[in-house]
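J.: 3D model of this:
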Amino acid sequence: MANPDPKQEIINKLSRLLLPRASASDGKKEGERTLRFLKERCIAGRQIHFVLFEDKKGQQIHFTCYVEQNAVGDWQFRGAAGDGITGTPGPVVEQGWANLGGGGMPDHFYAGGYVADYGLDITHVRLIAKNGTVIEDTVENGIVLFLTDQPVALPIEAEIYDRDGKLVYKHRVLS
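T.: Okay, here's the model as predicted:
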């Protein structure tokens, strides 16, 4: 089912997948209190949103959610990537690192996730696909999002840059 509001479409989908029915004690849906939108990127007819969900135990789970606009202008949930519970150990490295999830290759590429800074003042990340497509984003609150209308082929390399524009580290992502 589609919705004229892309954020509401994401709330509806994640609520159906993750949240129990309305609480008997207050009659409110859990999703009204537990879903937060932290960052978004938009191009014509397509959007990605970085969403944080908090479960009953207070654990936070993040998702990069992808929606597309249909022919009548409504938004449809098309996919999501998440990396489990926020704060759990990721790759053990002492360099800047982009821990990304995504999909939609080759023609509807999206990706997003957290950037490990390690005190290096990381400010932006550049993705370079095998076919030459380059996508960049600025780190905001430790988060990056990538969305393009260009074809993207694996493998993809992430380049991590500091405030001075110096390449700090590079590594493969989504492979």
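J.: only C-alpha atoms for contact and neighbour calcs from this point on.
T.: Will do.
J.: so where's the longest helix in this protein?
T.: Longest helix in the chain by number of residues (criterion: DSSP state H): helix 6-18.
J.: Can you name every helix or strand that it contacts?
T.: The helices and strands touching helix 6-18, judged by 3 or more C-alpha pairs under 8 Å, 6 or more residues apart in numbering; DSSP states H and E, are strand 60-69, strand 75-85.
J.: Give the buried residues for it.
T.: Residues of helix 6-18 classed as buried under the neighbour-count rule (16 or more other C-alpha atoms under 10 Å) are 6-7, 9-15.
J.: So residue 88, which state does it fall into?
T.: What DSSP: H, G, I helix; E, B strand; the rest coil gives for residue 88 is coil.
J.: if we can go back for a sec, in whatever helix or strand comes next after the longest helix of the chain, which residues have enough neighbours to count as buried?
T.: Later in the chain than helix 6-18, the nearest helix or strand by DSSP states H and E is helix 31-34. Using 16+ other C-alpha under 10 Å as the test for burial, helix 31-34 gives 31, 34.
J.: one more to put side by side:
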Amino acid sequence: MELQPKQIIIDNIVDYCLSLREMQINTAFDSSMLLGGKVQEQIDALRQLAPPQGGLVDGQVVMDSIRFLKEHALPGRQLHVVMHRINRAGDMMLWTYEVGQMRDGTWHIDGASGGSVSQCYPLGGKAWVSLREGRCKGNPDVFYLSGTVIDAGHDVKRIRVITEDGVILEDVIEHGAVLLIAEQKIKQPLYAELYDRKGNLVGSHKALAENSSAHLN
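T.: Predicted structure coming up:
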């Protein structure tokens, strides 16, 4: 049975998180060897229960936390914005996955980029958007901005981003996330405008898109 794009992404995220957890266990093993501690007891304890403060979660917890926030279809490929837990402290990761379709109809991951979801909020209860920039591997003429919106009680429903050279990109916010598509290189700095469901401008700010800090594949 052929795996569909979302299932392929879920499997990839779980594998990624489990590899991080295994690295944590191996690091603890190396430390125990250096300190001459009871190695096997410590490793067994880590495998059964990750440390409560920031400890990496197991595969089932990761899988249950995965949320598909936005998607965009292109010829023969899809972009998906996905969020999931990374540890027991509740810290979240946000990825933009690019999934391509082969000639035989099967799907594969062409790449994914992202990073931790910022816990820093602007002062004064302002509506805000945090953006990351990316480029499609399978279609190098397509660029995108993805990220999360801080609503701050303003009922933000739509975002408009204006690039340095006057290109206007717009998107409707779904599940607190945005995915803006451009068919040319996105020139910074960017200027973001946030609108509520009545079309009122409720926030605006300069929005320098970060380069994604982590990559898969």
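J.: could I get the buried residues of helix 6-18 of the first structure as TSV with distance to residue 94 of the first structure?
T.: Below are the buried residues of helix 6-18 of the first structure laid out as TSV (distance: C-alpha to C-alpha, whole Å):
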residue	distance to residue 94 of the first structure
6	37
7	36
9	38
10	35
11	36
12	39
13	37
14	34
15	37
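J.: Relative to the second structure, what is the average displacement of the longest helix of the first structure?
T.: Once fitted to the second structure, helix 6-18 of the first structure is off its aligned match by 2.2 Å on average (mean C-alpha distance after the TM-score superposition for the first structure).
J.: List the neighbours of that helix that are in contact with it.
T.: 2-3, 30-31, 35, 47, 65, 67, 74-77 (C-alpha atoms under 8 Å, 6 or more residues apart in numbering).
J.: and which of the residues you listed is nearest to residue 174 of the first structure?
T.: Each of the contacts of helix 6-18 of the first structure was scored against residue 174 of the first structure by C-alpha to C-alpha, and residue 65 proved nearest at 15.7 Å.
J.: What sits closest to the closest one if chain neighbours are left out?
T.: Spatially, and ignoring its direct neighbours in sequence, residue 65 of the first structure is nearest to residue 80 (4.3 Å; C-alpha to C-alpha, 6 or more residues apart in numbering).
J.: quick one: what's aligned to the one you found in the second structure?
T.: Counting by TM-score structural alignment, residue 80 of the first structure corresponds to residue 113 in the second structure.
J.: That match: neighbour count?
T.: Residues near residue 113 of the second structure, counting by other C-alpha atoms under 10 Å, number 21.
J.: Over to the one 5 residues further on?
T.: The local packing of residue 118 of the second structure (other C-alpha under 10 Å) involves 12 other residues.
J.: Next: residue 111 of the first structure.
T.: Using other C-alpha under 10 Å, the number of residues around residue 111 of the first structure comes to 27.
J.: And residue 150 of the first structure, by the same measure?
T.: Residue 150 of the first structure: 15 neighbours (other C-alpha under 10 Å).
J.: need the contact list for it.
T.: Residue 150 of the first structure touches 107-109, 133, counting by C-alpha under 8 Å, 6+ apart.
J.: Out of those residues, the closest to residue 162 of the first structure would be?
T.: residue 133 (21.6 Å).
J.: if I look at residue 37 of the first structure, how far off is residue 164 of the first structure?
T.: Using C-alpha to C-alpha, to the nearest Å, we find residue 37 of the first structure at a distance of 29 Å from residue 164 of the first structure.
J.: Which of these two has more residues huddled nearby?
T.: residue 37 (16 against 9).
J.: for the counterpart of the more buried one in the second structure, what are its contacts?
T.: Aligned counterpart of residue 37 of the first structure in the second structure: residue 68 (TM-score structural alignment). Residue 68 of the second structure makes contacts with 80-83, as judged by C-alpha under 8 Å, 6+ apart.
J.: For the residues you listed, please prepare JSON lines with the additional fields neighbour count, distance to residue 173 of the second structure and secondary structure.
T.: Below are the contacts of residue 68 of the second structure laid out as JSON lines (neighbours: other C-alpha atoms under 10 Å; distance: C-alpha to C-alpha, whole Å; DSSP: H, G, I helix; E, B strand; the rest coil):
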{"residue": "80", "neighbour count": "22", "distance to residue 173 of the second structure": "14", "secondary structure": "strand"}
{"residue": "81", "neighbour count": "24", "distance to residue 173 of the second structure": "12", "secondary structure": "strand"}
{"residue": "82", "neighbour count": "23", "distance to residue 173 of the second structure": "14", "secondary structure": "strand"}
{"residue": "83", "neighbour count": "23", "distance to residue 173 of the second structure": "15", "secondary structure": "strand"}
